[in-house]
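Student: Got a sequence here, can you model it:
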Amino acid sequence: MNSGVQVGLEGRRALVTGGGRGLGAAIVRRLARSGAEVIVADVREDLAKELCESLTGEGCRAFPVVLDVRDAEAVAEVFRDLDETGQPVDILVNNAAVDVTKAVKELTAEEMTRVVTTNLLAPMYLCREGYRRMMARGGGHIVNILSTAALRTWTEAGPYAAAKTGLRAFTHTLFKEAQRDCPGIGVTGVVAGGMETPFIMDRFPDTDVAVLQSPEIVADTVMYALSVPPGSALAELVVVPRRETSWP
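Tutor: All right, here's what the predicted structure looks like:
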């Protein structure tokens, strides 16, 4: 896909969670092909390595990191390791997400915990580590991938909707704190509608792809957020398929 948004990211370093496939991989490709050095964080080492090898073959810079974003100490360790090697993160994209499609009465406590931890607490852990360091350097950008479930939910999506709603509130709070404390830091929530990615297709293989959008479109929206000059700020963007059923 040829994007209309051109952003030069040479000399900048990005970390993308859930970067091994789907939307995460689309974002990684756009960042890397725009000149950024990209750290591909994923719990699936094989997927992260394969993507990084492909991008390296194109002359891009991308490196895999195995990370379970639910582990706050593991998240902190990744940032400490980057500090020690002089590789600060300029762009953080919190993309990793999971869902369990069950009615509330059928959910186990473990399933609820996994969904909420991955989709809410994990990006909060990453924001905490990334934001502190961006504050110290005086700049950076955090992009949190949200969902239309944060705005209008549906059945069999209780923990997911709760987590994404919470992440949206957290993102807005961090945006306000950055406005107050460090105008050089951008904080943007991207509300993404249905995409043709494994996140949907693995669970709902019979989904009509005509009602979905390409993850490349959402990746391009992330790039647009990064393109805004320092004098302006993008708190939130909404990008949905034309036939999105959950918006508005």
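Student: CA only for contacts and neighbour counts going forward, please
Tutor: Will do.
Student: Check the chain for its longest helix and report it.
Tutor: Longest helix of the chain, by residue count under DSSP state H: helix 158-181.
Student: Who are the packing partners of whichever helix or strand comes after that helix?
Tutor: Toward the C-terminal end, the helix or strand that comes next after helix 158-181 (DSSP states H and E) is strand 185-192. Counting contacts by 3 or more C-alpha pairs under 8 Å, 6 or more residues apart in numbering; DSSP states H and E, strand 185-192 is packed against strand 140-147, helix 158-181, helix 215-227, strand 236-239.
Student: Go through the next helix-or-strand element following strand 185-192 and flag the buried ones.
Tutor: Downstream of strand 185-192, the next assigned helix or strand under DSSP H and E is helix 198-201. Within helix 198-201, the residues that count as buried by 16 or more other C-alpha atoms under 10 Å are 199-200.
Student: In three-state terms, label the residue lying farthest from the centre of the chain for me.
Tutor: Centroid-distance maximum for the chain: K105 at 29.5 Å, with C-alpha atoms, centre = their mean. Here K105 is helix, with the state taken from DSSP: H, G, I helix; E, B strand; the rest coil.
Student: doesn't T188 make contact with L234?
Tutor: Yes. Counting by C-alpha atoms under 8 Å, L234 does reach T188; the two are 5.8 Å apart.
Student: out of these two, which sits in the busier spot?
Tutor: Set L234 next to T188 and count neighbours by other C-alpha atoms under 10 Å: T188 wins out with 26 against 17.
Student: Please look at that one and C127 and confirm they touch.
Tutor: No. Applying C-alpha under 8 Å as the test, T188 and C127 come out as separate, 11.8 Å apart.
Student: what's the angle between whatever helix or strand R133 lives in and strand 140-147?
Tutor: Per DSSP H and E: R133 is located in helix 122-137. Between helix 122-137 and strand 140-147, the angle comes out at 160 degrees (axes from the mean of the first three to the mean of the last three C-alpha atoms, to 10 degrees).
Student: name the helices or strands packed onto helix 122-137?
Tutor: helix 72-84, strand 91-94, strand 140-147, helix 158-181.
Student: Before we compare anything, build this one as well:
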Amino acid sequence: MTDKLASLVQPPAAGAGPQGPLAGRTVLVTGGARGLGAEIGKALGAAGARIAVADLMLDGAEAAAAALRDTGVEARAFAVDVGHEMAVQKLVAEVAEVCGSLDAVINNAAVDVTAPIGELQAVDWDRIVRTNLSGPFFVAKHAAQRMLAQGGAGGVRGHIVNIASTASKRAWPNASAYHATKWGLLGLSHALHAELRPQGIKVCAVVAGGMRTPFLLDRFPDIDPGVLQDPAHVARSVLFVLTQPEETVIPELMVLPMRETSWP
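Tutor: Purely as a prediction, here's the structure:
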């Protein structure tokens, strides 16, 4: 880690109060209980952000929020199924009310079912599409409305970061639903970038390669962890996106492991 980047992610000193490039900003992280979501919370919290940890499982969100508070980060836990619009609408309103604002959202929640198309059940397809694609749409829709309504100093009113995947750029067998949603998410992200940029909302897709997270390690026990990357590195790329100068936006950023063999 460079000295400059290290200075962005050092946790605040005890009793020092919020400080850093994201001080005073509230960031909502979906799927924030573990894996990449938890690392994003750590990186952004250490940079001064107030973190709203949202997850399907409230106990996991509460544990992640408590761990952040132990390091001096202001954090709160929320339960949500991002695939249900009314639940997302309620979440966005609650985060803004409880935390005082909503300045950025990280669409990180995702699921997958590894199965050939002949064995993929309709209920699994629906759940994957609802979580991975409809969820980010619902979050972006209601977050953007909130960001525009609350205004803000300068020309930037908020950020939307969509965690895509190299699955949005290439394909492999037995993951048709996952690929469909991640390709769709990348398209949605670029469409929202074009639509919302004139209104002062920055939208970015972070295309992440394989990471050492439960999402892969729990499902593929034979995978070589050495070809994967630390999720904390991807989390720092999200911080990089959120700390660009007001006049600059990054619509897409790809972050790959050095040893990933399935990508050129």
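Student: quick one, strands of the stretch 1-150 of the second structure?
Tutor: Assigned by DSSP state E, counting those that start in this stretch, the strands in the stretch 1-150 of the second structure fall at 26-30, 50-55, 75-79, 104-107.
Student: In CSV, list those along with distance to G200 of the second structure and mean neighbour count.
Tutor: Below are the strands of the stretch 1-150 of the second structure laid out as CSV (distance: least, C-alpha to C-alpha, whole Å; neighbours: other C-alpha atoms under 10 Å):
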stretch, distance to G200 of the second structure, mean neighbour count
strand 26-30, 17, 28
strand 50-55, 21, 29
strand 75-79, 26, 23
strand 104-107, 12, 26
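Student: Quick one: these as JSON lines, columns for distance to L228 of the second structure too.
Tutor: Converted to JSON lines, the strands of the stretch 1-150 of the second structure look like this (distance: least, C-alpha to C-alpha, whole Å):
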{"stretch": "strand 26-30", "distance to L228 of the second structure": "22"}
{"stretch": "strand 50-55", "distance to L228 of the second structure": "24"}
{"stretch": "strand 75-79", "distance to L228 of the second structure": "29"}
{"stretch": "strand 104-107", "distance to L228 of the second structure": "21"}
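Student: just to revisit the earlier point, between L234 and T188 of the first structure, what contacts are shared?
Tutor: Shared contacts of L234 of the first structure and T188 (C-alpha atoms under 8 Å, 6 or more residues apart in numbering): A225.
Student: Quick check: closest non-adjacent residue to T165 of the first structure.
Tutor: Excluding the flanking residues, the one nearest T165 of the first structure by C-alpha to C-alpha, 6 or more residues apart in numbering is A150, at 4.1 Å.
Student: aligned partner of the one you found in the second structure?
Tutor: Correspondence of A150 of the first structure to the second structure, assessed by TM-score structural alignment: S168.
Student: I'd guessed that match sits against H179; true?
Tutor: Yes. Using C-alpha under 8 Å, S168 of the second structure is in contact with H179, at 6.1 Å.
Student: what number of residues lie near W154 of the first structure?
Tutor: With other C-alpha under 10 Å as criterion, W154 of the first structure counts 9.
Student: Same question for R236 of the second structure.
Tutor: R236 of the second structure, neighbours per other C-alpha under 10 Å, totals 21.
Student: For it, which non-adjacent residue is closest in space?
Tutor: If you skip the residues right next to it in sequence, R236 of the second structure has A43 as its closest partner in space, 6.3 Å away by C-alpha to C-alpha, 6+ apart.
Student: can you tell me which residues contact the aligned residue in the first structure for that neighbour?
Tutor: Under the alignment (TM-score structural alignment), A43 of the second structure pairs with R30 of the first structure. Contacts for R30 of the first structure (C-alpha under 8 Å, 6+ apart) come out as 219-220, 223.
Student: again, 10 Å this time
Tutor: 3, 6-7, 36, 38, 216, 219-220, 222-223 (C-alpha atoms under 10 Å, 6 or more residues apart in numbering).
Student: Now, of the residues you listed, which are buried?
Tutor: Neighbour counting by 16+ other C-alpha under 10 Å classes 7, 36, 38, 216, 219-220, 222-223 among these as buried.
Student: Just tell me what D124 of the second structure corresponds to in the first structure.
Tutor: Counting by TM-score structural alignment, the partner of D124 of the second structure is E111.
Student: Tell me how many other residues crowd the spatially closest residue to that match that is not a sequence neighbour.
Tutor: The shortest distance from E111 of the first structure to any non-neighbouring residue, by C-alpha to C-alpha, 6+ apart, is to V100 (6.9 Å). By other C-alpha under 10 Å, the residues close to V100 of the first structure number 16.
Student: how much space is there between the residue most central in space within the first structure and N119 of the first structure?
Tutor: The residue lying closest to the centre of the first structure (C-alpha atoms, centre = their mean) is N95, at 2.3 Å. With the distance defined as C-alpha to C-alpha, to the nearest Å, N95 of the first structure ends up 9 Å from N119 of the first structure.
Student: Is F79 of the first structure in contact with L92, as I believe?
Tutor: No. Under the criterion of C-alpha atoms under 10 Å, F79 of the first structure makes no contact with L92, lying 11.3 Å away.
Student: Distance check, the match of A43 of the second structure against L212 of the first structure.
Tutor: Following C-alpha to C-alpha, the distance that separates R30 of the first structure from L212 of the first structure is 20 Å.
Student: again with E244 of the first structure
Tutor: 7 Å.
Student: Can you check which residues contact both of those two?
Tutor: Taking C-alpha under 10 Å, 6+ apart as the contact rule, E244 of the first structure and L212 both touch 193-195.
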